[in-house]
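Student: Mind looking at a prediction? Sequence and model below.
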Amino acid sequence: MVKSLLRSDLTSLYPILTYGGAIPFVMGAVCLALDIRSVPFLGATVDVVGAYGLVIASFLSGTHWQLHLNQNAGLSLFLALSSNVMAISLWTVFLALAPEAFFLALSFIFLIFLAIDHRLVISGLIDKHYFKTRAGVTGIVVLSLIFLGLIV
């Protein structure tokens, strides 16, 4: 009984945390729309959002790596390669591009992660409800990043 209650609490927590993860992207877009170029105690708004985006995208790459580690066949090789290519690409564009170009590239990277997750849900490796949550949050994040990329 305790295990099922704990599991229920955890499954109801992930949508809250997932949607909560979009808040810094939305707030970054709002800040720049209001010409707030610096966030107290954190620094330049574009740097804060860029670093946060880098962390979140790296986290998503890590979740795909973890799924690879738990697979013996099927998508294991794809997940191993794609998670590494995504992580390296992500860091390369972060280091090489101006903030506006990075935000646009990051929005594309988040869409690629969503496409990979779509493949994972079709294969039964991730839950449909989780994917629907990810799709909604990805939409919010991508729109925020495109907006940021256009107004920086």
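Tutor: Here it is on my side, so go on.

Student: Every contact and neighbour count from this point should use C-alpha atoms.
Tutor: Noted.

Student: Neighbours of A98, how many?
Tutor: One way to gauge burial is a neighbour count; for A98, by other Cα atoms under 10 Å, it gives 12.

Student: Likewise for R119?
Tutor: Burial of R119 is recorded as 14 neighbouring residues (other Cα under 10 Å).

Student: part of a strand, is it?
Tutor: No: under DSSP: H, G, I helix; E, B strand; the rest coil, R119 sits outside any strand and is assigned helix.

Student: how about it, what does it touch?
Tutor: Residues counted as contacts of R119 (Cα atoms under 8 Å, 6 or more residues apart in numbering): none.

Student: who does the helix or strand hosting F131 touch, helix- and strand-wise?
Tutor: F131 is part of helix 128-151, with elements assigned from DSSP states H and E. With contacts defined as 3 or more Cα pairs under 8 Å, 6 or more residues apart in numbering; DSSP states H and E, the secondary structure elements packing on helix 128-151 are helix 2-20, helix 23-33, helix 99-122.

Student: 10 Å - rerun?
Tutor: Applying 3 or more Cα pairs under 10 Å, 6 or more residues apart in numbering; DSSP states H and E, one finds that helix 128-151 contacts helix 2-20, helix 23-33, helix 45-69, helix 99-122.

Student: how about the ones you listed in CSV, adding distance to K128?
Tutor: As requested, the helices and strands packed on helix 128-151 are exported to CSV (distance: least, Cα to Cα, whole Å):
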stretch, distance to K128
helix 2-20, 13
helix 23-33, 23
helix 45-69, 16
helix 99-122, 6
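
Student: which one of those helices lies closest to F147?
Tutor: Comparing the helices and strands packed on helix 128-151 by their distance to F147 (Cα to Cα), the top pick is helix 23-33, with 6.7 Å.

Student: also this one, for the comparison:
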Amino acid sequence: MVPKGVGAAGARASERKPLSNSSTSKEIVARLFTYGGVLPFLFPLCYRLFTGSSTLLAVDVQNLLMAYSAVIVAFIAGIHWGVFLFRQCSLNLFLHSNIVALLSWLSLLSTLLWGVVILLFCFLYLLWIDTVLVRQQLLEPWFYRLRVRASALALLSLVSYAVIAL
């Protein structure tokens, strides 16, 4: 659980500079990369569904899915690190993002079931932190909506793959 103070350290929401709501090239690029980044979640699931095989060119697609998921969790945790560094935030945001990144690594050392459970927790926990950050105006609302959609697709892919594989 994120303790009090994950977001702003001492600054009231009314005292912080409001975030921009305008659509920019940054927003378009973020959308393209985010939705493009969802494809590697879908590929192992679709491959397993349509071929019945778990290997492609001697590579286990389950390992691809789990490793990619862990990388994305660490990437999102890194975004939180950036928010901590460049906005007025509590040290808790920094600590929690590091703990979640390490948990994603632990998922790679686990069985499929436990690895998926760990990754689901990580994605949901990071999304909850994003909810806190957007309410405190430390994260752009458009980015939060993008994260919700991409996380839903990632979570659905992980759960579906686990159901098919187990």
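Tutor: Thanks, I have it. Note that this is a predicted model, so its numbers are computed, not measured.

Student: that older thread, quick one: which of the helices and strands packed on helix 128-151 of structure 1 is nearest G136 of structure 1?
Tutor: helix 2-20 (8.3 Å).

Student: L143 of structure 1 matches what in structure 2?
Tutor: When the structures are aligned by TM-score structural alignment, the residue of structure 2 matched to L143 of structure 1 is L156.

Student: wait, isn't that match in contact with F123?
Tutor: No: taking contact to mean Cα atoms under 10 Å, the distance of 11.3 Å between L156 of structure 2 and F123 leaves them out of contact.

Student: neighbour-wise, which of the two wins?
Tutor: Applying other Cα under 10 Å to L156 of structure 2 and F123 shows that F123 carries more neighbours, namely 26 against 16.

Student: Next, the contact list for whatever residue of structure 1 lines up with the more buried one, please.
Tutor: Taking TM-score structural alignment, the alignment pairs F123 of structure 2 with F110 from structure 1. Contacts of F110 of structure 1 were listed using Cα atoms under 10 Å, 6 or more residues apart in numbering, and they are G53, I56, A57, L60, M86, I116, A135, T138, G139, V141, V142, L145.

Student: For the helix holding F131 of structure 1, give me the average deviation versus structure 2.
Tutor: Superposing on structure 2 and averaging over aligned pairs (mean Cα distance after the TM-score superposition for structure 1), helix 128-151 of structure 1 comes out at 0.8 Å.

Student: For Y130 of structure 1, find the nearest of the helices and strands packed on helix 128-151 of structure 1.
Tutor: Checked against Cα to Cα, the stretch from these lying closest is helix 2-20, at 7.7 Å.

Student: If we go by neighbour counts, what in that closest one is buried?
Tutor: The neighbour-count criterion (16 or more other Cα atoms under 10 Å) identifies P15, T18, Y19 as the buried residues of helix 2-20 of structure 1.

Student: any idea how far L13 of structure 1 is from the residue nearest to I36 of structure 1 when sequence neighbours are not counted?
Tutor: In this structure, I36 of structure 1 finds its nearest non-sequential neighbour in T45, 7.4 Å apart by Cα to Cα, 6 or more residues apart in numbering. When distance is defined by Cα to Cα, to the nearest Å, T45 of structure 1 is 28 Å away from L13 of structure 1.

Student: what's the spacing between T51 of structure 2 and L45 of structure 2?
Tutor: In terms of Cα to Cα, T51 of structure 2 sits 10 Å off from L45 of structure 2.

Student: And for S90 of structure 2?
Tutor: With distances taken as Cα to Cα, S90 of structure 2 is found 38 Å from L45 of structure 2.

Student: swap in L95 of structure 2?
Tutor: Separation of L95 of structure 2 from L45 of structure 2 (Cα to Cα): 33 Å.

Student: which one of the two has more residues nearby?
Tutor: Counted by other Cα under 10 Å, L95 of structure 2 and L45 do not tie: L45 has more neighbours, with 23 against 16.

Student: who's in contact with the closest residue to that one other than its chain neighbours?
Tutor: On the basis of Cα to Cα, 6+ apart, the spatially nearest residue to L45 of structure 2 that is not a chain neighbour turns out to be Y161, at 5.3 Å. Taking Cα under 10 Å, 6+ apart, we find Y161 of structure 2 in contact with F41, L42, P44, L45, C46, R48, L49, Q62, L65, L112, V116, L155.

Student: which ones are touching the nearest residue to the last one once chain neighbours are set aside?
Tutor: If I follow you right, that is L155 of structure 2. Nearest-residue entry for L155 of structure 2: L120, 6.4 Å, with adjacent residues in sequence omitted and distances by Cα to Cα, 6+ apart. Contacts of L120 of structure 2 were listed using Cα under 10 Å, 6+ apart, and they are S69, V73, S104, W114, L126, S151, A154, L155, L156, L158, V159.
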